[in-house]
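Q: heads up, no residue letters with this:
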């Protein structure tokens, strides 16, 4: 509940600045006085030096003090509209001011203010028209008396706040409205979410002082100190929300699942055909210790493509099964769920055949639950899960259905965490009597700052070491405009197939008539960002525009589609006699299974597919991948796709075909992809190339909960400090009883939608 002393910040803008100004401001986002105070300047201008009219030069940005000698309004001669021309003088020389409007009426405001005899300060860039110097649409400030003139002269060296404006309200009017609201606030009117001890530790000013420095700075030093303080605030509020979630989850009752000697896990480790990497052993030990405690484990496991996350997760699942519990593995697609079923049952062998002929003495069962199961198969899977017969239940979103019951859910494993939201994660955990342990996995490497920002309620483990025996992958950029290079790509596929290999050909679309972003399995970070005008102003306002104009240049050819490319390859001489398979998300489940089986067996050694094969698909014989329109994918997604090859003992080759221009950002991204197989390095580059707006999401722009100033790519020290401070505060005061202002701001800014969004990065 908002305290009485802060109710002023909830006042509708129309009561503070008038209905007309409020209506214009509300189109930009702010609807209350508090929202207007947090509508920060986009950048800061320079009034230039105070000068006399005689010293003016064309192109200079200047500020002059002069008197209005006269003004007039006339209609334009050759088109609709009106022009206001005013002449100002310093007593010796003259300068023209010019204002354009849709009609004479729209210029009446300036006409009233620029009365002959009025003295004022005028700021703008000097231009020239027919031999006469002029300022076009200058900023100006009329003086009523000498005191105002003296105060204005003092302001000449002050930075000029420039706000994100709109057609109905210019920046200077926004500044006036902000000043009207800001001057009415006292120290007790604006909530202070940063604890006093934290501010003192980091040398931060109070919130009201920071607002004054942001909206009316005397120097750029003021601006920097204010922005630093507000970055700490944004980070601290977010980290407090995540720390509260973490603390609340850790306080819930859970069952300890200690290691048991002589159980299925021990038998599984004895039959592994390979040696665990040092990273797998280290992370596995941490996970085993946490599952052994009566405190819910909450851990994020990120790892390079092929680093062995599934084995780490399976060891944890078997530890729970050994205690009589169950583990549920949630995957985002049926293809990935099916792959997990095949991988896990193959690794377990007879240990997954409890009660079956040939099954091990100590064994369990693994069952699959997806939306496409037949009614009899679904009934059987539901029964196995509800009875506890299946110690491991693998599924897609179908696992979240109300009619899915589990006998004793002890561990939830979420694969490809970024495909799920908080609600889905919690819906699965709610199927347990207590609180199950949680392990979320991602093969999309997450830079440290993003992990702290988006997954602040989880502890993080990283697998970066690849299993022994991997032969590596070479990546080559293939310009689509060079037919000989493209033809060589098809020849390369034939060479690999003749050597017993398999080849993926990846397309962004299913059919030629499909819109560019119409396919459901095209990843959320599919990178069509080269057509967006990234500027400092865009970043400062917090996100991408709703609709950005296309960049100029030659039109791009249509994107490659599975249907067209498969038909084309069947006519390519280099692939004569090679069976070409097709795979995409709209195929029925049995058709997908058949396509993957034919590919794995070599019956159809070339698979033309969408990004549905991006994660989890494991065909060790796959040695070559051709990615068509590679510039239309994000770096992380390209890295995921490439991870489908080179998983056996033979080296892989990835051919990134692109129509991108030589010096474009799109080509720079593809070349960066080709330059390294280090997923964590690519993740850092992805952030640098995509900028803040895309990291945090366009959906955040303009909302009260938006991170307006904090940069997850640059402000690692602030995020680290805020995380430590927020966790310490929540540990000693979970309800924030000692920090009522923080609780108030938190309640107003971190809603459920925002919390879910942040978890989905």
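A: Now that the structure is in, tell me what you want to look at. Quick caveat: nothing in here was measured; it's all calculated off a predicted structure.

Q: CA only for contacts and neighbour counts going forward, please
A: OK.

Q: What residues sit buried inside stretch 78-98?
A: Buried positions in stretch 78-98, judged by neighbour count with 16 or more other C-alpha atoms under 10 Å: 81-90, 94-98.

Q: cool, stretch 326-346 as well?
A: Across stretch 326-346, burial judged by 16+ other C-alpha under 10 Å covers 326-341, 343-345.

Q: got it, and stretch 155-163?
A: Neighbour-count burial for stretch 155-163, counted by 16+ other C-alpha under 10 Å, picks out 156-163.

Q: Stretch 172-187 too?
A: The neighbour-count check on stretch 172-187 (16+ other C-alpha under 10 Å) flags 172, 174-175, 177-179, 181-182 as buried.

Q: want to throw those residues into CSV with secondary structure and distance to residue 189?
A: Shown next, in CSV, are those (DSSP: H, G, I helix; E, B strand; the rest coil; distance: C-alpha to C-alpha, whole Å):
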residue, secondary structure, distance to residue 189
172, helix, 25
174, helix, 21
175, helix, 20
177, helix, 18
178, helix, 15
179, helix, 15
181, helix, 11
182, helix, 10
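
Q: what ranges do the strands span in the stretch 51-200 of the chain?
A: 61-75, 82-89, 94-101, 119-129, 132-136, 139-143, 160-162 (DSSP state E, counting those that start in this stretch).

Q: Just put these in CSV and tack on distance to residue 574.
A: Converted to CSV, the strands of the stretch 51-200 of the chain look like this (distance: least, C-alpha to C-alpha, whole Å):
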stretch, distance to residue 574
strand 61-75, 65
strand 82-89, 69
strand 94-101, 66
strand 119-129, 64
strand 132-136, 66
strand 139-143, 68
strand 160-162, 61
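
Q: ok, structure two:
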């Protein structure tokens, strides 16, 4: 008879790497089930669920000195412990009394059944001495600790000294839920740690890197962060885990960058000679380029001249001359025999770019057309609202190569759009496009085209990736001569006098022949859509936003903090403004996304020409609107917008030589809320990177390695991009050395496994395309 092999019940689990083992196997199904609802399903999930903070164990103190709300540790002798049914509701209660020899303290435990409390009753026997830790509360004039943690001398600890030592350790406080309190998570972690051996947790950090920075092993760091003997323990562990996160991410980025550098692109070197488009364009410029524009132009020109694809971010405040820099890069590509495409987020902006570039190029923009100069190129526009005939002609010009510069919206991403030789993709306002959209346009080149993305206000991810070293960044810090400054002020919406002055100031500017914008986040009352606004929801920031009615903008508004505030809308506010004495005889128009393209164009033309004095609009004016006579920007419910969008909106004024004023209207309280911090940052600075850094600190990083930027679901656990910038730079140096020595990480299998585990498939795909 053949001998039967008996396989242990946990054999399958034992063959799985420890950190990947299900908690149901390590803790039991009943204990693991509520943890799974928190997204903690494996040993690794639980051990990477780091304590949010550490509570001080408290000071041994006389019971008479206890104060409600204090977190304390009391050494006392047990006087009594009794269990009884509760009268007012179902369940049982154990009440124990302890004494310091003079004063008494009540300990209270609740449970659905008496049997659950028997364990406590058995340990809390009269005469025993213990250390009791918890938060003091006051019940009917008596001090008590509800559900305290405790150590019984001679039972949980051998003697009083050991008990005190245990009680002196920092207490880990975990992100928890009502169903899974922090103390239960702590016990689950202790159970998992008790089953783990050093061989179970291979360290992703190379020994050389760990030794250079004096970092503990992964095994030791798990113990120190979850069961620290002192504050130094958890601080050492946190530093190790922050560095580990930075190093893994940097290794992935450096490896990706090295792979990207090996891709081939068609070099578009600068063509010398007085008859090139770039030379002729520079000669006809009516002003001198700033030093910043010249320097950045050299950086981009060098990148474009390389046989490897450029990936560069051009950051510069509104009015810093980014378009000129981008146009010169496009002309270099056209001179070298290629084409350039400019992708804009809206039809209004695309049309604005087309008009602006044609105007700057003059006769150089009409190659093969009447009035075109010899050797000129052609600029074409492609948008979704164009007629079939217009689209057909634009498509033909792009596919034949007759158009050296093609400007468009998402319409450029359509399958039927083809290029003869696409050499450069310029993306304006890069935060308005997803990576997949940029990638779709770049795929239209025979080889990978060079990429230049422009922004006036970097989004948090851009700042984060800049810190990580993933983006080559060029910054225009100078503002060309003739640009006027813009002052920004916060206006409390609940202050009737301030609001009256706001409208009066607008009228004064109009009387001087200037234009005024008033921006709302809604078209109609109660709209769910924001017409493209990057509005901040209550849920996203966890704030109590105030209540007000449109009428409250002219009278005393309801106090901040009330619920269900009605946001100002274009339709209602425009009518209210028309009824004000301050705007008697003033031409007021509206602009929003539901209007037909032709109507929007006509409205903007009227505003630009001065036939409209005041424009009540949604955020469709955020980018691409250039009205030099516009000097006032009033943003209603400004607390509902993100920093990036507020900065963009503010950039619509001060575009000529007239000083501008931006008024941020919001019902803010005196509390230092995130909304107030955002608006005060806008009032303090016009530096785009500083504002994005503030945004990053408020939102946290979000998933800087993926598409999400909401501040939730971050790949990063302990690492903070702004606070840990030096540590990230240090990790990058180590990663560059490791990748240079071993590009495929063949000899660093643990690191490769960590990269694949830490950065999931979607994130790695995102990195490959970004």
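A: Perfect, thanks for sending it. Because the structure is a prediction, the values reported are computed rather than measured.

Q: coming back round to it: next step: the buried residues of stretch 326-346 of the first structure restricted to strands.
A: 326-330 (DSSP state E).

Q: Would you check which pair of these lies furthest apart?
A: Maximum pairwise distance in these, criterion C-alpha to C-alpha, is 13.2 Å, between 326 and 330.

Q: which of the buried residues of stretch 155-163 of the first structure lies closest to residue 601 of the first structure?
A: Nearest to residue 601 of the first structure among these is residue 163, at 61.6 Å by C-alpha to C-alpha.

Q: Surely that closest one is in contact with residue 45?
A: No. Using C-alpha atoms under 8 Å, residue 163 of the first structure makes no contact with residue 45, being 10.4 Å away.

Q: residues in contact with residue 240 of the first structure?
A: Residues near residue 240 of the first structure by C-alpha atoms under 8 Å, 6 or more residues apart in numbering: 723, 726-727, 730.

Q: returning to what we had before: just name the closest of the buried residues of stretch 155-163 of the first structure to residue 569 of the first structure, please.
A: Taking C-alpha to C-alpha as the measure, residue 569 of the first structure lies nearest residue 163 of those, at 54.2 Å.

Q: The closest one -> the second structure?
A: Matched by TM-score structural alignment, residue 163 of the first structure corresponds to residue 174 in the second structure.

Q: Residue 503 of the first structure now?
A: With TM-score structural alignment as the criterion, residue 503 of the first structure matches residue 516.

Q: you'd agree its match is in a strand?
A: Yes. The assignment for residue 516 of the second structure, made by DSSP: H, G, I helix; E, B strand; the rest coil, places it in a strand.

Q: That one against residue 633, yeah?
A: Yes. At 6.1 Å, residue 516 of the second structure and residue 633 qualify as touching, with contact defined as C-alpha under 8 Å.

Q: and which of the ones in strands among the buried residues of stretch 326-346 of the first structure is nearest residue 50 of the first structure?
A: For those, the nearest to residue 50 of the first structure is residue 330 (66.4 Å; C-alpha to C-alpha).

Q: what does that closest one align to in the second structure?
A: By TM-score structural alignment, residue 330 of the first structure lines up with residue 343.

Q: What residues does its match make contact with?
A: Residue 343 of the second structure sits in contact with 350, 407-410, 412, 425-428, where contact means C-alpha under 8 Å, 6+ apart.

Q: one more time with 6 Å, if that's ok
A: Counting by C-alpha atoms under 6 Å, 6 or more residues apart in numbering, residue 343 of the second structure touches 408-409, 427.

Q: so which of the contacts of residue 240 of the first structure persist in the second structure?
A: By both residues aligned by TM-score structural alignment, their matches' C-alpha atoms under 8 Å, the contacts of residue 240 of the first structure still in contact after alignment to the second structure are 723, 726-727, 730.

Q: Show me which of those residues is closest to residue 126 of the first structure.
A: If you rank these by distance to residue 126 of the first structure using C-alpha to C-alpha, residue 723 comes first, at 49.2 Å.

Q: Could you look up the SS state of the closest one?
A: helix.

Q: Which residue, neighbours along the chain excluded, lies closest to it?
A: Distances taken as C-alpha to C-alpha, 6 or more residues apart in numbering place residue 239 nearest to residue 723 of the first structure, at 5.3 Å, with adjacent residues excluded.

Q: how close does the alignment partner in the second structure of that neighbour get to residue 609 of the second structure?
A: Alignment note: residue 239 of the first structure maps to residue 250 in the second structure; criterion TM-score structural alignment. Residue 250 of the second structure sits 52 Å away from residue 609 of the second structure, going by C-alpha to C-alpha, to the nearest Å.

Q: Looking at the two, which one has more neighbours?
A: Just comparing residue 250 of the second structure and residue 609: by other C-alpha atoms under 10 Å the higher neighbour count belongs to residue 250, 25 against 13.

Q: Residue 730 is in contact with that one, correct?
A: No. In this structure, residue 250 of the second structure is not within contact of residue 730 by C-alpha atoms under 6 Å, at 9.9 Å.

Q: Which part of the first structure matches stretch 317-330 of the second structure?
A: The alignment of stretch 317-330 of the second structure onto the first structure (TM-score structural alignment) spans residues 304-317.

Q: Distance from the chain centre to the matching stretch, please.
A: Relative to its chain's centre, stretch 304-317 of the first structure lies at 25 Å (C-alpha atoms, centre = their mean, to the nearest Å).

Q: Touching that stretch from outside, list them.
A: Around stretch 304-317 of the first structure, the neighbours that count as contacts under C-alpha under 6 Å, 6+ apart are 284, 327, 443, 464, 466, 643.

Q: what residue of the second structure takes the place of the third one?
A: Read that as residue 443 of the first structure. When the second structure is aligned by TM-score structural alignment, residue 443 of the first structure is paired with residue 456.

Q: Could you give the number of residues near its match?
A: Residue neighbour count, defined by other C-alpha under 10 Å, stands at 27 for residue 456 of the second structure.

Q: Return the residues in contact with it.
A: With contact set as C-alpha under 6 Å, 6+ apart, residue 456 of the second structure has these partners: 315-318.
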